[in-house]
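S.K.: structure, please.
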Amino acid sequence: MIGTYQQATAALYGRINYEVVNTDKMSPIDFKLDRMRRLLAELDDPHLKIPVVHVAGTKGKGTACALVAEFLKAGGYKVGLYTSPHMYRFEERFVVNGKQPSEADVVALTQTVLDAADRLQAEDASLAPTFFECINAMAWMHFCNQNVDLAVLEVGLGGRLDSTNLCKPLVTAITSISFDHTRILGSTLAAIAGEKAGIIKPGVPVICGVLNPEAQAVVHAKAEEAKAPLKQLERDVLVQTDAAWSLAHREQQVSLNCDGETWKLRLPFPGSVYADNAAIAVACVHELASRGFPVPNSTIAAAARDIVLPLRFEILDESPVLIADSAHNAASIRALIKAVREHLPSQPVTVMLAVSSDKDHAAICRELKGVERVIVTRYVGTARAVAPEQLAETAREHFGGQVLLAENPAAALEMARSMVGNGDVLLATGSLFFAAEIRKIVSESPACSVSQPA
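M.R.: Predicted coordinates for the structure are as follows:
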């Protein structure tokens, strides 16, 4: 019997958890929908009772999901948002109108879901649900208990065999395709795109943000096969930057166009990648209007201006500027460094870097060329982090500049601050887990000095 929050977390973390092991030790056979389908059936199929926006993509899917949920919430709907991984507590993954479930809710949900899991495991050991599957089931139960109008789901890994892919979506979106989790998803962009496109359902509209021609062709072919109407970024969904982001004002102004309608948004984060993700989110909400969930354009504009996205170019301190960002593969690091260079062009940049051991460390380090120095470390929350000594060796080979080593995130931050002036930029990135640890250290420090933009 689970009676406390601590017992609930212990029971859940005792399940098989692929998030804390390296994906290079896994294979596609580890991912299948049978377990999840059976678990949800034991719970009276809560996933069939809620309309969904389902979003996949190598990068940008979490941002797009957060924006869709915020736009719908601003439109007066009760919205469940399911994302992964979490920063500090696993219940961050399933929120309703931005509110996490209470500890009492977590206890009750855990008991219900693990009772169902135990019944399946007693029947067949291979049906024992994983940590991710249990959390996904808890999210569905919570959304049903809270009587949400819609749910917005971020795919965990891939798409085709992800446990979120049993939903019944009103609209799907694929934000981007780049190399990540290649042992599971495939070693070519076409193969990865095929896995992501596995969320496309017959007749359900698709918003495609994929720009690589090889990957885009796969998504388009899948949509055509499923007779799913598709809107393509840069063809049907257009983005124009009207005013660039600056440190003083901290917003970029963009104009979006879809189906002859225009949205003028002020986005509180820089870079074309975020503008594209906002466009994908707006296109998703636009599709929902004809399916009974309209949101006025003015409401979307107001919500976009005020949204807060932790670890998305998040400025934690100003003297020197300290940015935490969850970029974790070569493509997202490239976009991050580009944004820093474009919007903080004259300021020397020191990167604090920690990376998961299943990532392409060399490719990530190559994207850092041109920054002042790199301080490598490891995050401490899970065992997935690559050893700092190994990462330092890779950085020295592929980055080419000054590489320093710190034992842990706190030591990395202390070292970085001791080496730079107030006009420099410190950038903590390479992993959501690491960026979250830096964020926590700074939030607990009385020395933090972030002012409101003008």
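
S.K.: from here on, contacts and neighbour counts on C-alpha atoms
M.R.: Fine.

S.K.: which residues in the stretch 151-300 of the chain form strands?
M.R.: For the stretch 151-300 of the chain, the strands defined by DSSP state E, counting those that start in this stretch cover 169-174, 206-208, 230-232, 237-243, 252-258, 261-267.

S.K.: against which helices or strands is the third one packed?
M.R.: It refers to strand 230-232. strand 206-208 (3 or more C-alpha pairs under 8 Å, 6 or more residues apart in numbering; DSSP states H and E).

S.K.: how about residue 63, what does it touch?
M.R.: Applying C-alpha atoms under 8 Å, 6 or more residues apart in numbering, we find residue 63 in contact with 274, 277, 309.

S.K.: you'd agree it is in a strand?
M.R.: No: according to DSSP: H, G, I helix; E, B strand; the rest coil, residue 63 belongs to no strand; its state is helix.

S.K.: of the contacts of residue 63, which is the most crowded?
M.R.: residue 277 (24 neighbours; other C-alpha atoms under 10 Å).

S.K.: from residue 319, how far off is the residue most central in space within the chain?
M.R.: Geometric centre of the chain, nearest residue: residue 62, 3.1 Å, by C-alpha atoms, centre = their mean. Applying C-alpha to C-alpha, to the nearest Å, the value for residue 62 to residue 319 is 29 Å.

S.K.: go on, residue 349?
M.R.: 13 Å.

S.K.: got it, and residue 333?
M.R.: Residue 333 sits 23 Å away from residue 319, going by C-alpha to C-alpha.

S.K.: have a look at these two and say which one is more surrounded.
M.R.: Ranked by neighbour count (other C-alpha under 10 Å), residue 333 and residue 319 place residue 333 first, with 22 against 18.

S.K.: one more to line up against the first:
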Amino acid sequence: MIEAAARERQIPLLRLGNEIQVAAIDKEWAGIQATVTTPADTYRDLRVPLLGLHQAENAALAVAAVDGLRSRGWDISDGALRDGLARTRWPGRLEVIDRHPIVLVDGAHNPAGLERSLAAVRTLARGRPLVIVFGAMKDKDLQSMLAQLRALDVPVTFSAIGWHRAAAPAHLAEVFGDGAETADSASGAISWARERAGANGIVLVCGSLYLVGEAIAVSRASKRAAVASRR
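M.R.: Predicted coordinates:
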């Protein structure tokens, strides 16, 4: 459909894997290093601090977009392009919000997004305990996402979310099967997960941007309380 519309309107169409090529190295906690080739140029050793090898594809599309702007007269230097990628932040996408243990939040809320996030976390968690906090809206593809969590074979707790469309933790646990825990708040779920993970472990909070928002709020409140207690 998109290709047909582009042809009809005589608009150039650049496709990842065709006109746009990317090769990347996963630097794990340091992000990725990518080489991107577009019809205009090849950009080597681009640094992106986002976690997960899949972010190389997003970086490649951003580079191609810059090429498109340049072709229309925008003055964007290679230095600005590299600096922009190196400074990229994406709150709620494999974002570290706490340490000891590391707490990651990721807003992937569909099977494809969750698959990529879990692949990245498996790499990051090699040799370390991993615990999942999951919550989702009840209109999502819960069966597929919960099947991915089962395949990880790690401790999982299902969290309530303060939103009317949220799936009940008890329902998620029932669909998931034996072995899951439930919590009536993000705070309770994260507290349980941190204890299970231990200081050297990793906690991943995922499944919903609403849950991610609550997890970030819990983390900020905890940090404010810690600062206040030291005064």
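
S.K.: what's the match for residue 322 of the first structure in the second structure?
M.R.: Matched to the second structure by TM-score structural alignment, residue 322 of the first structure sits across from residue 103.

S.K.: contacting residues around the residue lying closest to that match once chain neighbours are set aside?
M.R.: With C-alpha to C-alpha, 6 or more residues apart in numbering as the measure, residue 203 is the residue that lies nearest to residue 103 of the second structure, at 4.7 Å, once sequence neighbours are left out. Contacts for residue 203 of the second structure (C-alpha under 8 Å, 6+ apart) come out as 101, 102, 103, 104, 130, 131, 132, 133, 190, 193, 194, 197.

S.K.: residue 203 of the second structure matches what in the first structure?
M.R.: That one, residue 203 of the second structure, aligns with residue 426 by TM-score structural alignment.

S.K.: now swap in residue 192 of the second structure and tell me
M.R.: Match for residue 192 of the second structure (TM-score structural alignment): residue 415.

S.K.: what of residue 66 of the second structure?
M.R.: With TM-score structural alignment as the criterion, residue 66 of the second structure matches residue 285.

S.K.: in this structure its match contacts residue 72, no?
M.R.: Yes: contact criterion C-alpha atoms under 8 Å: residue 285 of the first structure and residue 72 qualify, at 7.4 Å.

S.K.: shared neighbours of the two, anything?
M.R.: With C-alpha under 8 Å, 6+ apart as the test, residue 285 of the first structure and residue 72 both reach residue 295.

S.K.: could I get the strands of the stretch 151-300 of the first structure as CSV with mean neighbour count?
M.R.: Shown next, in CSV, are the strands of the stretch 151-300 of the first structure (neighbours: other C-alpha atoms under 10 Å):
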stretch, mean neighbour count
strand 169-174, 26
strand 206-208, 27
strand 230-232, 20
strand 237-243, 17
strand 252-258, 20
strand 261-267, 19
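
S.K.: CSV for these, including distance to residue 444 of the first structure?
M.R.: Output for the strands of the stretch 151-300 of the first structure, formatted as CSV (distance: least, C-alpha to C-alpha, whole Å):
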stretch, distance to residue 444 of the first structure
strand 169-174, 36
strand 206-208, 40
strand 230-232, 43
strand 237-243, 34
strand 252-258, 29
strand 261-267, 27
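
S.K.: so which of those strands is nearest residue 402 of the first structure?
M.R.: strand 252-258 (32.7 Å; C-alpha to C-alpha).

S.K.: start and end residues in the first structure for stretch 11-20 of the second structure, please.
M.R.: Mapping stretch 11-20 of the second structure onto the first structure (TM-score structural alignment) gives residues 228-237.

S.K.: ah, wrong one, I meant stretch 168-176 of the second structure
M.R.: The aligned range for stretch 168-176 of the second structure is 387-395, by TM-score structural alignment.

S.K.: in the matching stretch, what counts as buried?
M.R.: For stretch 387-395 of the first structure, a neighbour-count test (16 or more other C-alpha atoms under 10 Å) marks 387, 388, 389, 391, 392, 394, 395 as buried.

S.K.: can you name every helix or strand that the longest helix seen in the first structure contacts?
M.R.: The residue-count maximum for a helix in the first structure (DSSP state H) belongs to helix 103-123. Secondary-structure packing of helix 103-123 of the first structure (3+ C-alpha pairs under 8 Å, 6+ apart): helix 5-13, helix 34-42, helix 131-145.

S.K.: list the contacts of the first one.
M.R.: Outside of helix 5-13 of the first structure, the residues within contact range by C-alpha under 8 Å, 6+ apart are 2, 103, 104, 106, 107, 110, 111, 131, 134.

S.K.: may I ask which two of those residues are separated the most?
M.R.: Within the contacts of helix 5-13 of the first structure, 104 and 131 form the most distant pair, 19.3 Å apart (C-alpha to C-alpha).

S.K.: got a list of what residue 207 of the second structure touches?
M.R.: Counting by C-alpha under 8 Å, 6+ apart, residue 207 of the second structure makes contact with 106, 107, 108, 109, 110, 114, 134, 135, 136.

S.K.: buried ones in the longest helix anywhere in the second structure?
M.R.: Ranked by number of residues, the top helix in the second structure under DSSP H is helix 209-229. Using 16+ other C-alpha under 10 Å as the test for burial, helix 209-229 of the second structure gives 209, 210, 211, 212, 213, 214, 215, 216, 218, 219.

S.K.: and if you look at stretch 63-74 of the second structure?
M.R.: Buried, per 16+ other C-alpha under 10 Å, within stretch 63-74 of the second structure: 63, 64, 66, 67.

S.K.: about what we covered before: return the distance of the match of stretch 11-20 of the second structure from the chain's centre.
M.R.: 22 Å (C-alpha atoms, centre = their mean, to the nearest Å).

S.K.: how close does residue 16 of the second structure sit to residue 172 of the second structure?
M.R.: Separation of residue 16 of the second structure from residue 172 of the second structure (C-alpha to C-alpha): 36 Å.
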